[in-house]
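Participant: Here is a sequence with its predicted model. Questions after.
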Amino acid sequence: MDKSRKTVVEYLDKILADSEKAAPEDLLSSYKGILYPGTLCSPETFQVLDSFEARSDDVILATYPKNGTNWLDQVLNDLETTAAKYTEEEIKERINITNELSLFPRLEFGDPEKFKRMKELPVRRIIITHLLPQVLPKSVFNSMAKILLLVRNLKDTAVSYFHFYNNIPTLPSFGSWDEYFTAFMHGKLCWGSYFDYLVEWNKHMDDENVMAITYEELKENQTLGLKKIADFFGFSLSEEEIQTVAEKSSFKAMKEKSSKTHGAFGKILFRKGIIGDWKDHFSEAQNKEMDRKFEECLAGTKLGEKMKYGLYCKA
């Protein structure tokens, strides 16, 4: 394993080990009424979140947990490095610089000094966050950095997050699917309510620096989805290069190498990666409850229409 991968895996494995030893009450923290994983997100980091200085050329991926975050993280990195025509050595050097500055995944993860270190990064930054838009540092919008919003159908998101919660030691487990479903519907999970997340991001659907793409459209035609993403960020790639990135970042390919890229986290992060898994979990009453909530919160909105709820969330 090369140095760049080893550092990331060691960091992730340490988080898992620390979480397994943590007291149950220490697994969660809260900021402005929203829960976060205590071993990953510190109150001190949130207190200085606004000190983060976004750059106009930053590549920002905004997504709720279990929407395909790690998948698109890989996609964006591959698109950016391919378009820039970096050599393998230059790619490794970029990763090594990031590791030496202790800049690990997610804007909200890590210690409060990380934002000072981020200023030192001499290359184009790819920044990932699960935060609501109103919690993001003001500079993210003031800089006009381009933001890719990745969303996934509500029912598959709920199921994927359920399995994630119960399989990862950084979060407290739920005794049953029914108990979890109630928590999901009321936003009593880390990073809060997915409904609130979608409602708030819908307010930015007309922003010229924000583009929404769905997990489903990427699954059904990944090559076309990657072309849209490349065009949005101004990445210049040939048809062949787009296809190579698509093959390299397929769910199957990423799952097969997940132990090398994410250590013990790999088995937890990459489960099924399919559309429609919710049909094996939802009761008729739960289907109706979520359908009503969608109608109440998102029906008729631009983001709600883009998600094609009737196609992906109706039996």
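Facilitator: Yep, it's here. Residues are numbered from 1 along each chain as shown.
Participant: When you work out contacts or count neighbours from here on, use the C-alpha atoms and nothing else.
Facilitator: Fine.
Participant: wait, M307 sits on L150?
Facilitator: No - contact criterion Cα atoms under 8 Å: M307 and L150 do not qualify, at 10.4 Å.
Participant: Counting neighbours, go ahead and name the busier of these two.
Facilitator: Per other Cα atoms under 10 Å, whichever of M307 and L150 has more neighbours is M307, with 23 against 19.
Participant: Could you check how far the more buried one is from A246?
Facilitator: According to Cα to Cα, to the nearest Å, M307 and A246 sit 22 Å apart.
Participant: For the protein, just list every one of the strands.
Facilitator: For the chain, applying DSSP state E gives strands covering 28-31, 34-37, 59-63, 126-129, 146-151, 210-214.
Participant: Now K248: closest residue in space, sequence neighbours ignored.
Facilitator: Distances taken as Cα to Cα, 6 or more residues apart in numbering place M254 nearest to K248, at 7.6 Å, with adjacent residues excluded.
Participant: Tell me how many other residues crowd that neighbour.
Facilitator: By other Cα under 10 Å, 19 other residues sit near M254.
Participant: for comparison:
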Amino acid sequence: MSDDQTVMPRALLVPVKGILLPDHIAKGFDAVSAFCPHPSDILIAAYPKSGSTWTQEIVDLLLHDGDAEICRRAPIIERTVLLESTTRIRRRSGLDQLKEMDPPRVIKTHLPLHMVPAGFGENKCKTIYVARNAKDTAVSFYYFCQMTTFSPETGPWESFIQKFMHGELAWGNWHDHVKGYWEEREKRDILFLFYEDMKENPRREVERIMKHLDLSLSDEVISRIVELTTFKKMKDNPMVNQSFVPKEIYNQSISKFMRKGEVGDWKNHFTPEKAAEFDEDYEKKMKQVNIPFRTQL
């Protein structure tokens, strides 16, 4: 089949509870909302392109005593289920995948907290939220949207960043997303991770995740997990790097799913004028909270 025949139409954005979602996800949202997890299930949440894949791989390795071979048993999207995923990108929807798995299951979501099924809170499921500074998130999300039909057309960087600032992208406004989980982190025992902290001291953050999951692994195993989850190792790991996703969905000749994994790449994309505009908007939206994001290390 030629490339022309395999091109999939771009997703459209549809509002659901005030949040824009890709149309194929919006269509099945009622069923997602009604999902009831088992108390032993683990939830990993993040705004897109904030470090959730990295966190998934760490959690899977922690749950399997750092055994690299076990964690190569299947692609990461089979080992950790995106709750709201649909058959557009996978053979089965996330809900269908979960029906076939025995608890404890590791479940991922990009949904803002107010759209996460109530059962996760009611059943006191272990929850991990990973957040990345807004500028680097915007850059990474831009390249992701360029390479996938999972997202609508992005337009040029200049218009994309305006959409990012105004919450006109899939999964809503970054500012509200991170604030929602931050403000509820203590009440709901959410482990709030920062991408920048994970880059700066990965061992410390792996140990924090281990303790949150009530696990106890040896120093040797922790060291192995840290090594296996470096950006280079994951980028070269076919069970993590999404190379298994068909080109008509993820065209990695445009941009790799795992592109740079750096802190501060935003400096290569923001003009001084745009950075100043972004910072002013950021201050207005984040003035009521004190979330210690860092835009460089």
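Facilitator: Cool, the structure landed. Bear in mind that the values here come from a model prediction, so they are computed numbers and not experimental data.
Participant: And the TM-score between them?
Facilitator: The TM-score (TM-score structural alignment, normalised by the length of structure 2) is 0.83; 282 aligned residues with a Cα RMSD of 3.1 Å.
Participant: related to what we said a few turns ago, return the residue of structure 2 aligned against the residue nearest to K248 of structure 1.
Facilitator: Using TM-score structural alignment as the criterion, the counterpart of M254 of structure 1 in structure 2 is M234.
Participant: And that match, how far from T109 of structure 2?
Facilitator: 20 Å.
Participant: now the end-to-end length of stretch 138-157 of structure 1.
Facilitator: 28 Å.
Participant: Same question for stretch 198-216 of structure 1.
Facilitator: OK, stretch 198-216 of structure 1 end separation, Cα to Cα: 16 Å.
Participant: how far does it sit from the chain's center?
Facilitator: Here stretch 198-216 of structure 1 is found 14 Å from its chain centre; the criterion is Cα atoms, centre = their mean, to the nearest Å.
Participant: Can you mark which positions in that stretch are buried?
Facilitator: 198-199, 201-202, 204-205, 209-216 (16 or more other Cα atoms under 10 Å).
Participant: From these, pick the one nearest F232 of structure 1.
Facilitator: Distance ranking of the buried residues of stretch 198-216 of structure 1 against F232 of structure 1, using Cα to Cα, places M211 first at 7.5 Å.
Participant: Can you tell me the closest non-neighbouring residue to the counterpart of the closest one in structure 2?
Facilitator: Using TM-score structural alignment, the partner of M211 of structure 1 in structure 2 is L191. Leaving out its chain neighbours, the residue that sits closest to L191 of structure 2 by Cα to Cα, 6+ apart is I128, at 4.7 Å.
Participant: Please identify the residue in structure 1 that aligns with the one you found.
Facilitator: In structure 1, I128 of structure 2 lines up with L148, judged by TM-score structural alignment.
Participant: you'd agree that match is up against M211?
Facilitator: Yes - the criterion here is Cα under 8 Å, and L148 of structure 1 meets it with M211 at 5.1 Å.
Participant: one step back: and the furthest pair within the buried residues of stretch 198-216 of structure 1?
Facilitator: Using Cα to Cα, the buried residues of stretch 198-216 of structure 1 reach their maximum pairwise distance at N209 and E216, which is 21.9 Å.
Participant: list the residues that contact both of M307 and L150 of structure 1?
Facilitator: Taking Cα atoms under 8 Å, 6 or more residues apart in numbering as the criterion, M307 of structure 1 and L150 both touch T214.
Participant: where exactly do the helices run in the stretch 101-250 of structure 1?
Facilitator: 114-118, 138-142, 154-167, 177-185, 194-202, 215-220, 222-233, 239-248 (DSSP state H, counting those that start in this stretch).
Participant: hey, which of these is tucked in deepest?
Facilitator: Sort the helices of the stretch 101-250 of structure 1 by mean neighbour count, taking mean count of other Cα atoms under 10 Å, and helix 154-167 sits at the top with a mean of 21.
Participant: how distant is it from the center of its chain?
Facilitator: Computed by Cα atoms, centre = their mean, the chain-centroid distance of helix 154-167 of structure 1 equals 14 Å.
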